[in-house]
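1. here are the coordinates; sequence isn't available:
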């Protein structure tokens, strides 16, 4: 099973790993695009105002530009520890056992505007780049990533569970993936899409799927594992699930 997660704008600082080695990352077929984007971001970081404009940042976020300037020299850490925020708080990597973390690092991958896709254990530096960014001489990232990401993901034989947000899902479509929508249900049975706590529920589901002992290869298998953890999933299509939150 491969679970696709969205990244986060916020990243943990520092790290104890060696500087970025693009050739060591998983899915090496993505290396040429990764290298191009690293080169562009490092060069762009020399012009702070231009970087802020391209990345959609304010003057108070100049530290994010400095992170990009240091992409080749900064320390790294595993992707599942690098990304922070609501989803990753719910994923709660620090509380995983060694065995659970080993499974999570293999099953969980993060969609990234800079790296395309990184496995949970891939060592990466802190950076700033979002799916909606339009870099000089590069253009929309979707046009850069789709031609290489979509063919790669189409060859994945494992069950794919896509928990990415819309902007990152647009970088590479995965028609055969199982998608999950978080919905709330009131006492009358009426449902509506959850927006505010959407990431937290997806983080909890990602933890359950990523750390499960058994292999999961069907939609029913996903539902069974979730049910054991108290997560209600209802199938709404061949490859579509609703994560139902009551109350």
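-> Yep, it's here. Since the model is a prediction, treat every value here as computed from it, not as a measurement. Residues are numbered from 1 along each chain as shown.

2. Only C-alpha atoms from now on, for both contacts and neighbour counts.
-> OK.

3. Which of the three states applies to the residue sitting furthest away from the middle of the chain?
-> Distance from the C-alpha centroid of the chain peaks at residue 188, with 34.7 Å (CA atoms, centre = their mean). At residue 188 the chain is in coil, as set by DSSP: H, G, I helix; E, B strand; the rest coil.

4. how much space is there between it and residue 195?
-> Distance, residue 188 to residue 195, by CA to CA, to the nearest Å: 20 Å.

5. ok, structure two:
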């Protein structure tokens, strides 16, 4: 299986350690574009209108200032840097050795700065969203799309993609036709009525990620396998789970929470 996650908006900066070494990150074919985006982000973050360029408020000025020195900032494994609701529930930094190995092979965070990284890739905390039109690079999602296609399409071939990303990060790469692709959708049930949720959706996607990495049994290889694994959570964290089959290998896994 290949589990695709969005990055967390908030990130936990490393307090010690060496800076990022782009050459040592996974998917080395992305190094050239990572370097280009990193340099453009540093320049943009030093501008007077940096907050407007990056689409953030004054409360995040320190995060934007950190963007100007990411090549010297301490770095840590991505599973520790990415925090927030989804990552807290997934607990990628709290796995057994065998589960850590599975996560390293199966989990990829789609990032506006790095393209795609695994939980063990050592990176600094940064502030950049995929929807940004970055001066010197342009709208980020289209610039990453052909590069991620070369990296992720071979990995997804013959396997199942469990997609927990938001729309902005979905724009950076979509599995091709015929790929077994499961998008995870979370609904809340209240007084017999169901509605789409956002905050609780992140938590539930994190719980699903952790369950897929820590459960007993064979690793899911098809959409039906993912559905059966998710259904194991019904009665505990879920009210129900349903697999809705689409066209050309695309399916939607609906998870219902209270």
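-> Everything's here; your move. From a predicted model like this one, the values you see are computed outputs, not experimental measurements.

6. Could I get the TM-score for this pair?
-> Aligned and superposed, the two chains score 0.90 in TM-score terms (TM-score structural alignment, normalised by the length of structure 1); 245 aligned residues with a CA RMSD of 2.0 Å.

7. so where do the strands sit in structure 2?
-> Ranges of strands in structure 2, per DSSP state E, are 2-5, 76-77, 107-111, 115-117, 122-123, 133-134, 138-139, 160-163, 180-190, 193-196, 240-245, 250-257.

8. what number of residues lie near the closest residue to residue 153 of structure 2 other than its chain neighbours?
-> Closest residue to residue 153 of structure 2 apart from its sequence neighbours, by CA to CA, 6 or more residues apart in numbering: residue 175 at 6.6 Å. A count of nearby residues for residue 175 of structure 2, using other CA atoms under 10 Å, gives 20.

9. and what of residue 38 of structure 2?
-> Residue 38 of structure 2: 21 surrounding residues under other CA under 10 Å.

10. dump the residue contacts of the residue lying closest to it once chain neighbours are set aside.
-> Nearest non-adjacent residue to residue 38 of structure 2, counting by CA to CA, 6+ apart: residue 113, 6.6 Å away. For residue 113 of structure 2, the contact set (CA atoms under 8 Å, 6 or more residues apart in numbering) comprises 34, 37-38, 128.

11. any idea how far the nearest residue to residue 112 of structure 2 once chain neighbours are set aside is from residue 190 of structure 2?
-> Excluding the flanking residues, the one nearest residue 112 of structure 2 by CA to CA, 6+ apart is residue 130, at 4.6 Å. Distance, residue 130 of structure 2 to residue 190 of structure 2, by CA to CA: 33 Å.

12. Between these two, point out the one with more neighbours.
-> Using other CA under 10 Å as the criterion, residue 130 of structure 2 and residue 190 rank with residue 130 on top: 25 against 10.

13. That one reaches residue 138, doesn't it?
-> No - contact between residue 130 of structure 2 and residue 138 fails when scored by CA atoms under 8 Å: they sit 10.8 Å apart.

14. My read is that residue 208 of structure 2 contacts residue 230, right?
-> Yes - Residue 208 of structure 2 is in contact with residue 230 according to CA under 8 Å; the separation is 6.7 Å.

15. can you count the residues close to residue 159 of structure 1?
-> That count, for residue 159 of structure 1 with other CA under 10 Å as the rule, works out to 18.

16. ah, wrong one, I meant residue 238 of structure 2
-> The number of residues packed near residue 238 of structure 2 is 19, by other CA under 10 Å.

17. Present the contacts of residue 113 of structure 2 as TSV; the columns should include distance to residue 183 of structure 2.
-> Formatted as TSV, these follow (distance: CA to CA, whole Å):
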residue	distance to residue 183 of structure 2
34	27
37	28
38	30
128	24
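
18. can you tell me which of the residues you listed are in helices?
-> Per DSSP state H, helices hold the following members of the contacts of residue 113 of structure 2: 34, 37-38.

19. Aligned to residue 245 of structure 2, what sits in structure 1?
-> If you follow residue 245 of structure 2 across to structure 1 using TM-score structural alignment, you land on residue 237.

20. For stretch 100-118 of structure 1, buried residues please.
-> 100-101, 103-118 (16 or more other CA atoms under 10 Å).

21. er, stretch 147-161 of structure 2 actually
-> Quick answer for stretch 147-161 of structure 2 (16+ other CA under 10 Å): 147-149, 151-152, 155-156, 159-161.

22. Kindly reformat these as JSON lines containing distance to residue 255 of structure 2.
-> Listed next are the buried residues of stretch 147-161 of structure 2 as JSON lines, based on distance: CA to CA, whole Å:
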{"residue": "147", "distance to residue 255 of structure 2": "31"}
{"residue": "148", "distance to residue 255 of structure 2": "28"}
{"residue": "149", "distance to residue 255 of structure 2": "28"}
{"residue": "151", "distance to residue 255 of structure 2": "29"}
{"residue": "152", "distance to residue 255 of structure 2": "25"}
{"residue": "155", "distance to residue 255 of structure 2": "26"}
{"residue": "156", "distance to residue 255 of structure 2": "23"}
{"residue": "159", "distance to residue 255 of structure 2": "21"}
{"residue": "160", "distance to residue 255 of structure 2": "18"}
{"residue": "161", "distance to residue 255 of structure 2": "17"}
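
23. Of the residues you listed, just say which sits nearest to residue 9 of structure 2.
-> When those are compared for distance to residue 9 of structure 2 (CA to CA), residue 148 wins out at 20.9 Å.

24. so the closest one touches residue 173, yeah?
-> Yes - assessed by CA under 8 Å, residue 148 of structure 2 is found in contact with residue 173 at 6.4 Å.

25. Which residue, neighbours along the chain excluded, lies closest to the alignment partner in structure 2 of residue 227 of structure 1?
-> By TM-score structural alignment, residue 227 of structure 1 lines up with residue 231 in structure 2. Nearest residue to residue 231 of structure 2 in three dimensions, chain neighbours excluded: residue 241, at 5.7 Å (CA to CA, 6+ apart).

26. residues contacting the one you found?
-> By CA under 8 Å, 6+ apart, the contact set of residue 241 of structure 2 is 227, 230-231, 234, 253-256.

27. among these, who's most crowded?
-> Busiest of the contacts of residue 241 of structure 2 [other CA under 10 Å] is residue 255, holding 26 neighbours.

28. In structure 1, what residue corresponds to that residue?
-> By TM-score structural alignment, residue 255 of structure 2 lines up with residue 244.
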